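1. output the structure for:
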Amino acid sequence: MDLSIIILNYNAAAFLEQCLYSVLKAVNNIDAEVIVVDNDSTDHSVEMLQHNFPQVKLITNHENLGFSKGNNIGVQHAQGDYLCILNPDTVVGETVFDEVLAFAKANPQIAFTTTQLIDGTGTYLPESKRNVPTPQIARQKILGNDSKYYASHLQKDDNGEVEVLVGAMMVCKKLVFEELGGFDPMYFMYGEDIDLSYTALQHGYQNYYLGKLKVIHFKGESTVKDRKYLERFYGAMGLFYNKHFKKSKIEKALVDLALKGIIATKSIENESVVSTSNSYRVLVTNDNKLQIGLCDKVATYKQLSDLKWNSQTQFIWDTATLSFDEIINFMAGNISSQYTYRFLNFKRNLIIGSDSSSSRGEVKELILD
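-> Reported below is the predicted structural model:
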């Protein structure tokens, strides 16, 4: 088997459903398996999986084991020569696995490969490519200076070597993942991708960013930006620093103090989605019989570039008739606009989407006309 796609889920049923639909379309030409590890979700994730995706291998944990342990369990069950670690709140295009897998096979010196990530508005996510957070870079990050934290030597659409990838989408050879020891379980959430990327560099491998390929990562759906989030995010930076760069008790104390200070003072993001109630809604579909009452207009994908849209337009993608490559390309190509986007699921009973990478996405149940 060529590829095992491992998706760790926790209470993201609606977004996971959309993710799996896109993933299964993207592995049509690949000998692949899809593994979902559920970290004791309390929503209907497990029931949704069993009912809608019987072809997916489901592993259920009886407690929330965190990102590292959960993904490591998935890898233990994987049969593929290559792995893709993928978040449940992502959407992939039909060709992305073909291209990433071909690149990985042709470049055995590469440990981990990723793509450009964009959020639910089509905006580039800079954490797609990062530098190793050395003590100096980590301290600047803690103080709010991100200039050295992100890998600015590459433009967002470039391809090239980077030091650190993001765990939302990373592809590697299974034997390399196992050689490096997998994700370090001391990280519950955040930091494990930095740690594993850095470990790969220490073992003489390279990591690579394919900026011409794009994957949607709604991002906010996986995380509520509360105090626990801040403690885990900045605490993970402390764990990484202590593991790889600890030099003295005094310096460690200064870093720990800075981390506690940022957790105590950093503002908390609102987890509610940005309201788009005044948007002009356009249903984009290739089904000329489909109608949705909340939409103001229906258009085909080909008509999008021919018609004029105001800045408050919200496009609702009919994923049952459109390709995800088309959707992703449109979103990434129109970031200068103020468009918003929603995804009509393949069963056409839910609309999901997000207008902020730092807040919960919107899930709306739909009654068709």
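
2. CA atoms for contacts and neighbours, from now on please.
-> Will do.

3. quick check: closest non-adjacent residue to residue 344.
-> Spatial nearest neighbour of residue 344, chain neighbours left out: residue 351 (4.6 Å); criterion: CA to CA, 6 or more residues apart in numbering.

4. can you pull the contacts of that neighbour?
-> 316, 342, 343, 344, 345, 362, 363, 364, 365, 366 (CA atoms under 8 Å, 6 or more residues apart in numbering).

5. Proceed likewise with the subsequent sequence, for comparison:
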Amino acid sequence: MLLSVIIVNYNVKYFLEQCLCSVRKAIGAVTAETGGPDVEVWVVDNNSTDKSIEYLQGRFPFVQYIKNPVNQGFSKANNQAIQKAAGKYILFLNPDTILPEDAFTKCIAFMESTADAGALGVQMIDGTGQYLKESKRGFPSLWVSFCKMSGLTRWLPHSKIFARYYMGHLSNQETNKVDILSGAFMMVKKAALDKTGGFDEQFFMYGEDIDLSYRIQQAGYHNYYFAPCTIIHFKGESTRKDSKYVRQFYKAMVQFVQKHFHGELAWFYTGLLEAVIWLRAAITVVSREHGERSIKYEGTPSFYLAGDEKSGNEVRSVLSSFPNYSITAVPEDAKEWIFCEGPAYSFAQIIDQLKTCPSWLKPFIHASGTYTIVGSHSKDQRGYVIVME
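-> All right, here's what the predicted structure looks like:
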């Protein structure tokens, strides 16, 4: 087996549906190149309450499912699937992502040709096409973390000295060695995992990708940011920037420091992080509901359908009967565009199109053959789902 894809799901079945449609296309590209079934997919469901497994099983029979009776957390759920995975490479993938058709072939080819590569991450954009800075990160040393928390990184985003947290001195368009990769898309050599072990299960959520990236480097490998591959990560769908998120994130950072930092400054670093936890939580006033939500607009939103005509007709035939939505044939009349994937318009083309979207546009994506449309217009807010059934 060449590749094992592992996805941990919790109450995002509609976003995962779109993700698996893109994964299926990427598997097809590998099969066409190798001539064999060289990719397996594992979905680990952490006790979702939205009947995710029941919804997905019939639609994606090629996926192998693990259903947990309780929420095991991100690290433990991934480790469950690692124990069963047979691939030479393991891809940890978030459920709120969409991949181009050539994602697997490109990334595997790079890993095969780069002997010192232990893990690979890719260029990520959000649901509006904006580059996500966490695509590449530096090791969170005391200085790097101070620059991030003090705002120096934000004020001097391209400085090698002050912006190392997001490695702002490195071009987003060039492949480079980096310290830390995102767990949203992290392809790891199984041989490297055999040396390091999987995710540390003391990290329930957040920080586990930093810890694993660091251990991969400690084992003698390098982590690479691979610029030629771009994916969509609807980050707001899996990351809620409320006070609970702030506490969980910085708690994970404290755990990381206590695990890997030693010496006289370790206590200072830990104390600083703990102070930030309460400061950031106190000033965070964002409040959002759990799970996916239906779209709500004042008035009647007007959508423009772009992309594959057959896929667009799937959307048109359903939405035209909904009184809350309308469809226009004039692009300039709509701020909401639905990019319709299908034989004539690939996921890769959608991703390229998103990169050029104007800031006022609210994009959505519909994969051919599905009954859902998804979108996320802010990395700090939950995404939207239109269910057409």
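
6. show me the contacts of residue 351 of the first structure that map onto strands.
-> 316, 342, 343, 344, 362, 363, 364, 365 (DSSP state E).

7. okay but the fourth one is in contact with residue 321, surely?
-> So that's residue 344 of the first structure. No - look at residue 344 of the first structure against residue 321 with CA atoms under 8 Å: they stay out of range, at 10.3 Å.

8. can you tell me the SS state at the equivalent of residue 37 of the first structure over in the second structure?
-> Aligned counterpart of residue 37 of the first structure in the second structure: residue 44 (TM-score structural alignment). At residue 44 of the second structure the chain is in strand, as set by DSSP: H, G, I helix; E, B strand; the rest coil.

9. ok, now the one 4 residues further on?
-> State at residue 48 of the second structure, reduced to three classes by three-state DSSP: coil.

10. tell me the contacts of it?
-> 9, 10, 11, 71.

11. going by distance to residue 331 of the second structure, which of those wins?
-> Checking the contacts of residue 48 of the second structure against residue 331 of the second structure with CA to CA, the nearest one is residue 11 at 33.4 Å.

12. so that closest one versus residue 17 of the second structure, what's the distance?
-> With the distance defined as CA to CA, to the nearest Å, residue 11 of the second structure ends up 12 Å from residue 17 of the second structure.

13. same drill for those two, tell me which one is more crowded.
-> residue 17 (24 against 20; other CA atoms under 10 Å).

14. contacts for the helix ranked longest in the second structure next, please.
-> Longest helix of the second structure, by residue count under DSSP state H: helix 13-34. For helix 13-34 of the second structure, the external contacting residues (CA under 8 Å, 6+ apart) are 9, 37-39, 50, 52, 55-56, 60, 95-105, 347, 366-367, 370, 372, 374, 385.

15. kindly report the same for stretch 44-58 of the first structure.
-> 11, 12, 13, 14, 16, 17, 33, 34, 35, 36, 37, 38.

16. which two among those are spaced furthest apart?
-> 11 and 33 (22.0 Å).

17. quick one: the helices in the first structure?
-> 13-26, 45-52, 66-76, 96-106, 135-142, 174-179, 192-202, 227-244, 249-265, 324-332.

18. tell me who's in contact with residue 241 of the first structure.
-> Contacts of residue 241 of the first structure by CA under 8 Å, 6+ apart are 133, 134, 135.

19. residue in the second structure matching the first one?
-> When you say that, I think you mean residue 133 of the first structure. Using TM-score structural alignment, the partner of residue 133 of the first structure in the second structure is residue 140.

20. separation between residue 75 of the second structure and residue 46 of the second structure?
-> 11 Å.

21. ok, and the most crowded of the contacts of residue 48 of the second structure?
-> Within those, neighbour counts (other CA under 10 Å) peak at residue 9, which reaches 26 neighbours.

22. so that residue sits against residue 49, correct?
-> No - the pair residue 9 of the second structure / residue 49 is not scored as a contact, 11.0 Å apart, by CA under 8 Å.
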